[in-house]
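**Student:** Predicted model and sequence below, questions to follow.
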Amino acid sequence: MLDIQTAAAHPHVTRRADYTPPDWQVPDIALDFDLAPERTRVRATLNVVRGGAHDRPLRLDGGGQTLLSVSVDGVAVNDWTLEDGALVLPLAGSEHVIETEVEIAPDRNTQLMGLYASGGNLCTQCEAEGFRRITFFPDRPDVLSRYRVKMTADKARFPVLLANGDPIAQGDLEGGKHWAEWHDPFLKPCYLFAMVAGDLHANKGQFVTMSGRTVDLGIWVRAADVPRTQHALEALKTSMAWDEKVYGREYDLDVFNIVAVDDFNFGAMENKGLNVFNSRYILADPDTATDYDYDAIAAVVAHEYFHNWSGNRVTCRDWFQLSLKEGFTVYRDQSFSADQGSAAVKRIEDVRGLRAAQFPEDAGPLAHPIRPDEYQEISNFYTATIYNKGAEVIRMLATMLGAADFRKGSDLYFDRFDGTAATCEDFVHSMEEASGADLSQFRLWYSQAGTPRVKAQIAHTPGSGRAVLTLEQTVPPTPGQPDKQPMVLPIKLKLFGAETAKPLSEEKLAILSDGRAEIAFEEVTERPVLSINRGFSAPVVVETDRTPEDLAFLSAHDDDPFARYEAMQQLMLDTLVADASGMQSDHDAVIAAVALTLDDPALDRAFVAEAVLLPSESFIGDQMAVVDPDAIYAAREALRHAIGKTLEAKWRGIYALAAAQGPYAYSPAAKGLRRMKTVALGYIAASGAADAATLAFAQFEAADNMTDRQGALTSLVNSDGKERVAALDIFYNRYSDNALVLDKWFQTQALSQRDDTLAAVQDLVRHSDFTLANPNRARALVGAFAVNQRAFNAASGAGYRFVADQLIALDKLNPQTAAKLLPPLGRWRRFDAGRAALMKAELERIVSTPGLSKDMFEQASKSLAG
């Protein structure tokens, strides 16, 4: 047993069951900033009101600032104490005015929480508990305040001063300084506070709301980046119109600003009226951003805007309710994105992401419900479970209730809890009250972890005219939850005739709420083939007795796009798992199904590109009792080669057709062709064609957009020829001054399937452009390598050692980012004994590191114990 002599070994655990309302509320707060990177002074004036009949002191959370003065009702006091960083003031009476003055150093804030420096600018990030690093305050989401903010700064250095709400005054001062004052009339928790000061320029626009109000929009960036913000600005306008149309939600302030910064732990932050974004989710032009980047920018802009209601106007009572805002808002942004292009492709992308990140989380030591029961460090619960599974839970509600009742429920929720801090139960009860549905059992989705498994078998006697589908569900045990109750599962079903390919039934929505159920289908005139969980109506793993022939049939004839995709993927997956397990499989069935899909002119090219891609190595591993990275890689490469070689003529024809499209356009059709072009190039390379590298390099050099250029580079980075080295050098030299594109250069190499990937990544850590201080760069190299199943899981354990070394170093700079990159090490139980021992040893080394943050300690210790 490890003897860990660190404070992290005995962390404080926060439990949902221990929630109590705030002792003091702060209905109004005024902040006065004297800004400088090296030393910023913050004067805070808090109107505090005692909550209820008690005599407990006022406790204001703090974190790392230097306290200069404290006064109560205008009189300086010194009868305060500091306890674990918090300022504790004994107070008589029920209302007071508290004034504090503190000093902080933004340029030394490597955690990027609170007020920090980025690219010469000053900005804030306060979710979840960053506001306490700016000033002393009851840093919890159920303390709602109106904010008035004044900023003073050197005008030449920081000509733009932004904060939440609307601007109310500004002016110049002696000595080259200036000031600006902002006021936010809406109650908000301190995690939504934001302020930015810097040399920024705006792409400005306007939006007229459905009630006729004009809102001034601004996207603030460095001067050189303004031309790359138009896509984000248009996405913002589209989002505002969509939320009015679909949810009836209108924006409420006179201005809406977005600021892009280079150093950011998250993708973006929904601060009221002043969103702060990671630059990667704002800046785009065809030369530097892929189609995926363009789509992601629109989705993230929408997500943060939608938070204005689902998160800001109605916020969380406590951090256990995080999915209340995040799950609901992810569902809203997914629906928005589906409306902007191919709904089928969007659904495929969402489910692929869920399976890549959330399913392993549910099956591992860090499994937790979407409403957790306890935490040591709240930043560790910004997870795929909270966000992605949370969105699936909302989607199930929408499916079960129907569009009209779901809208009535959301209207009731927004109207009833506007201006308050609500709970997940408040949301579910609103849906229940508006629709009349009984959601008692459905609430288990909020309290039970784990991914349900559904076994489906269909029985049909020829000539009987009847088929019976048997469904059985199990919910596997997870840490702390060994025994589970059956969940409510909305499963969409349909039958097709094996001979005629015609539907034998209308689509049914079966609500499986017991461990076992039987569903009868009448007038079944031929052998039925089951289409199940259509549209991925429930986030479950489905096991069926469908044959390879059935799956190939559905991949050609199912009328639900997701189910058609799913049948193809299941056919491929069964084949690959058999191959990796040393059993015999039939590649011909997969090849024939791929060929039929390629030849179907009715299918959208973007859909075809997704359908013919093989499942990832990690997803194949998730289906095996013991993950064998080498066998999985060999099986996948063999099938890729067979598909590429057998269908080489088709791939070349598709590639030539896609390559012949005109100049770059960002449209659904053009995106589909570019995606198909990259997939075809990948299969041509997999075929072993002698000219594959030449073809890829020609595409690389001729590309008029980043999608084609990176697609070619991704193919070349796995090759051995001189073209690979040349392309990497050209790419670097062309984009060495663009941090976001350089992240792609690091990431592409970290994901390479070459035998020397680990050595290459170790060299890249020493590259002059690599730094752990920037979260994007750390994720691009270390994070990407950790999900490269073959390279990371080298039998020597060198990959584990490399990642552990980087995370230990990163933890000293930015614990939050480091902790988020640790989960791949926590899956050690899924591997053979040799790899498991090596991975476990690295976790133990991390846990025993002196001075380890509580972020990392929680993740690593749970990974060892779970």
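**Tutor:** On my side now, so go ahead.

**Student:** drop to CA atoms for contacts and neighbour counts, all remaining ones
**Tutor:** OK.

**Student:** three-state assignment of the residue of the chain most remote from its centre?
**Tutor:** The outermost residue of the chain, judged against the average C-alpha position, is Gly463 (50.3 Å), by CA atoms, centre = their mean. For Gly463, the assignment made with DSSP: H, G, I helix; E, B strand; the rest coil gives coil.

**Student:** Second structure follows, compare the two:
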Amino acid sequence: MNDQSRTTKFLKDYAPPEYLIKDVALDASLAPKGARVSSRISIEPNAGTVAGTPLVLDGEALTLESIALNGQELEAGRYTLSPGKLTIANPPVGSFTLDIVTRCNPEANLELSGLYLSSGTYCTQCEPEGFRRITYFIDRPDVLATYTVRLEADRKSVPVLLSNGNPVDAGEIEGTGRHYAIWHDPHPKPSYLFALVGGNLASIHDTFTTASGREVALGIYVEPGKEDRCDWAMESLKRAMRWDEERFGLEYDLDVFNIVAVSDFNMGAMENKGLNIFNDKLVLARPDTASDADYTSIESVIAHEYFHNWTGNRVTCRDWFQLCLKEGLTVFRDQEFTDDVRMGPVMRILTARLLKARQFPEDAGPLAHPVRPASYIEINNFYTATVYEKGAELCRMLQTLIGKDAFRQGIALYFERNDGTAATVEDFVSAMADASGRDLTQFMRWYTQSGTPEIACSLDYDPHAKTARLKVNQVVPPTPGQSSKEPMHIPLKVGLIGANGDELPLKLNGETVPGGLLEVTEREQVFEFEDIPAPPTPSILRDFSAPVRVTTSLKPEQIEFLMIHDADPFNRWQAAQTYATDLIATAARDGLDLGPVSGPQAARLAQALEPGLRDETLAPTYRAETLKLPSESDIARELGRNVDTDAILAARDTLRKTLSEAMADTLSAIYAATATDDAFSPDPDSAGRRALRNAALDLMTATGTQEAIDRALRHYRNATNMTDSIMALSVLSHIPSDECDEALDDFYTRWQGDALVLDKWFAVQARAGRPDSVATVHRLLGHPKFSLKNPNRVRALIGSFAMGNPSGFNRADGAGYAFLAQQALKIDGFNPHVAARLLGAFESWKTLEPGRQAHAKKALQGLSSAELSTDAYEIVTKTLGSA
């Protein structure tokens, strides 16, 4: 890896491109080992470019066949080739055209960036910098052009040819056995949104009529034989299209919208204009092969990529530092969609769980960075939870502060000002400020300061004045490169609850507080509520109104009270999580004193949970979430230092057993009441009943008795859908037994020919928190169905172990660290993107107890001395830090 590729890039150094490309005519002749790409690009100098400024084009893994300027072939002395660049030293003054012919090798492209083959299908992945692996180009997001694309391939082996935009022409090339298709995209786009697909694909089709009456042709393309798994994706697409019209007034703008599912893909999906390319796990669904979680993910990601048509495609990013401009905003939009069509209040719980599990550790570790980074070495490493999930929370906070109506007006103003351009975060926030009339200057700190703000809240009651004073202190902790932080603008939703469980009106200075929304802008603020008749219990950070950590002076009995009486669904759930977290963390911290998780305090938790579990007015999905204890990673994050993952697992398992025994009758009643003989339906109510029944099963089997094992095995044998089947398998995998082996063998026998279902089989075993988990994943590496070259299979086995099995990965002898380092190094040799993602599992190593720290450090230092890609190098060196 050359040193130049490891140069740090800084936002402050941004400069507009010297040249612009207005039109692209691309002709791609597809062949496995030597695809030939001819491009004609119309170029003009950007405003302010000095005559004679060299034209520099990006290019990687290409063989240059010819180059012509204004139709005249250039001799070798007129241009120079250097690693990653083609330079024309003295281009003409004014506009000109370049004709470039290159060859690339799709079959050998194991990096899965640019043009590559996936199970015989040609496909592309150009975000962020993959187009330069197809042809020489100014490959940056602020260079937008219209594209006309001609594709040519063997008719028999590659009958389907797709690209961006609308179809223009197609036909046979007489006497050759080859055919062609021509596509034109009228909307200017950056090169990262280019896409082509060619293959032997089956498809399903439908239409959508827009609000203005235009008919859009919809198509989903998959490997032959998988057409029967596409219906849910098609339904999800149409729901997303209608929702975007109704919620934001955004209508689709082409005549066709196509989705292609491929089995080899580094990410989840890609929003290429009019031709979305998906990892097939996020398209294919059938009741016997996909769980309810899969159905939900498919619906969400289909919507996410479609929503990018406006928030990312019609308005794109000026530079990659602005990545949150499209990703954070679009994640927010897909969360709002899922909230409206499927999850309701539970969606906020799920998004908070995800944020706390993935982004909070990122903010607290060596890889911390602002939502809009100030610098990076490799942009692939900044497709992070901070950019996506925290970026979405920033959009949600803006909506909370200015209101839904003003937020929609701000979106409209943003498009009015920036349609067809490459924009910045400032463009987005200024549209919101102008639409609402609010000064959002301080809010911009959320984009530029890293770290999770911490707010401490205490409530004092004055019985004489009948007032309750809420004192709020905020601190933004130091992070790498940012030691000094300014106060944030934090929307803090609160409530006060009377002794009888009633909500108390909130009044400040004689005015009612709409929605209980306070705006915290200083390091210390006091809010004095009037006309409070008796000491209340405060409910803080309702609806998780900001991505912050909260500490309060609440006593255990007050937290129990909130578990039963809080009218805010999120905080009612959060109270149970807080109570359980405190018990487990105390037990794990105090030399594994199991008293807190097996004694009276644990019994009180069970007693407080029971009313909500029996309350059938609450949605089944909500009750299912209350049965899920904080994860091992949640507890480790709460402890923050000297973490012993074995102690956490033991304490958590003990609490699960205690609750299982204390709530045995309630759990049995729930399990029985949610049984059904109805045919599988992915609708929210049916999925909710399955979620509640499976959550009850999971907790019932925490005792580990033979009776529990037998119940789980019956659940597996009686399962009529993948949701129940994989849940039973997961439960059994945590309890070593002959029954577990029987179920695993049966599952494999049934599904060994289905790659996506087999991924679940690998993942279940990798996540099982058992003493032999390292040996298990080592053994599965040699399984004939395992391949390091398929990202889905790698994520299923190695990723599930490193990210989803804390006690196994963080084994006291360091075997888990050595395993991950060894496998990531192998993968880094051909797919740096996947390797770097896996290495993120080391991000919290400095919070571990000294013995584990030493083993993790040794593994990281070993990696740092190896020959690494830029992707892996940045993760390893930043994770090691000054250690």
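**Tutor:** Happy to help now that I have it. Since the model is a prediction, treat every value here as computed from it, not as a measurement.

**Student:** tm score of chain vs chain?
**Tutor:** Scored against TM-score structural alignment, normalised by the length of structure 1, the superposed chains reach a TM-score of 0.98; 860 aligned residues with a CA RMSD of 1.2 Å.

**Student:** Report the contact partners of the residue farthest from the centre of structure 1.
**Tutor:** When contacts are counted by CA atoms under 8 Å, 6 or more residues apart in numbering, Gly463 of structure 1 touches 525-526.

**Student:** Roughly how far does it sit from Glu526 of structure 1?
**Tutor:** According to CA to CA, to the nearest Å, Gly463 of structure 1 stands 8 Å off from Glu526 of structure 1.

**Student:** Asp199 of structure 1 too?
**Tutor:** 71 Å.

**Student:** cool, Ile29 of structure 1 as well?
**Tutor:** 72 Å.

**Student:** do the same with Lys188 of structure 1
**Tutor:** Taking CA to CA, one finds Lys188 of structure 1 at 61 Å from Glu526 of structure 1.

**Student:** out of those two, which sits in the busier spot?
**Tutor:** Neighbours per residue (other CA atoms under 10 Å) separate Lys188 of structure 1 from Glu526, with Lys188 holding more: 27 against 20.

**Student:** Excluding sequence neighbours, find me the nearest residue to that one.
**Tutor:** Leaving aside its chain neighbours, Lys188 of structure 1 sits nearest to Leu144 (4.7 Å; criterion: CA to CA, 6 or more residues apart in numbering).

**Student:** show me the contacts for that neighbour.
**Tutor:** With CA under 8 Å, 6+ apart, Leu144 of structure 1 has these contacts: 25-27, 187-190, 420.

**Student:** Likewise for Arg790 of structure 1?
**Tutor:** So Arg790 of structure 1 contacts 629-630, 633, 753 (CA under 8 Å, 6+ apart).

**Student:** can you tell me which of the residues you listed are in helices?
**Tutor:** Members of those lying in helices (criterion: DSSP state H): 629-630, 633.

**Student:** could you redo those as a markdown table and give each row neighbour count?
**Tutor:** Output for those, formatted as a markdown table (neighbours: other CA atoms under 10 Å):
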| residue | neighbour count |
| --- | --- |
| Pro629 | 24 |
| Asp630 | 17 |
| Tyr633 | 20 |
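
**Student:** Closest one to Ala498 of structure 1 out of those, please.
**Tutor:** If you rank those by distance to Ala498 of structure 1 using CA to CA, Tyr633 comes first, at 34.1 Å.
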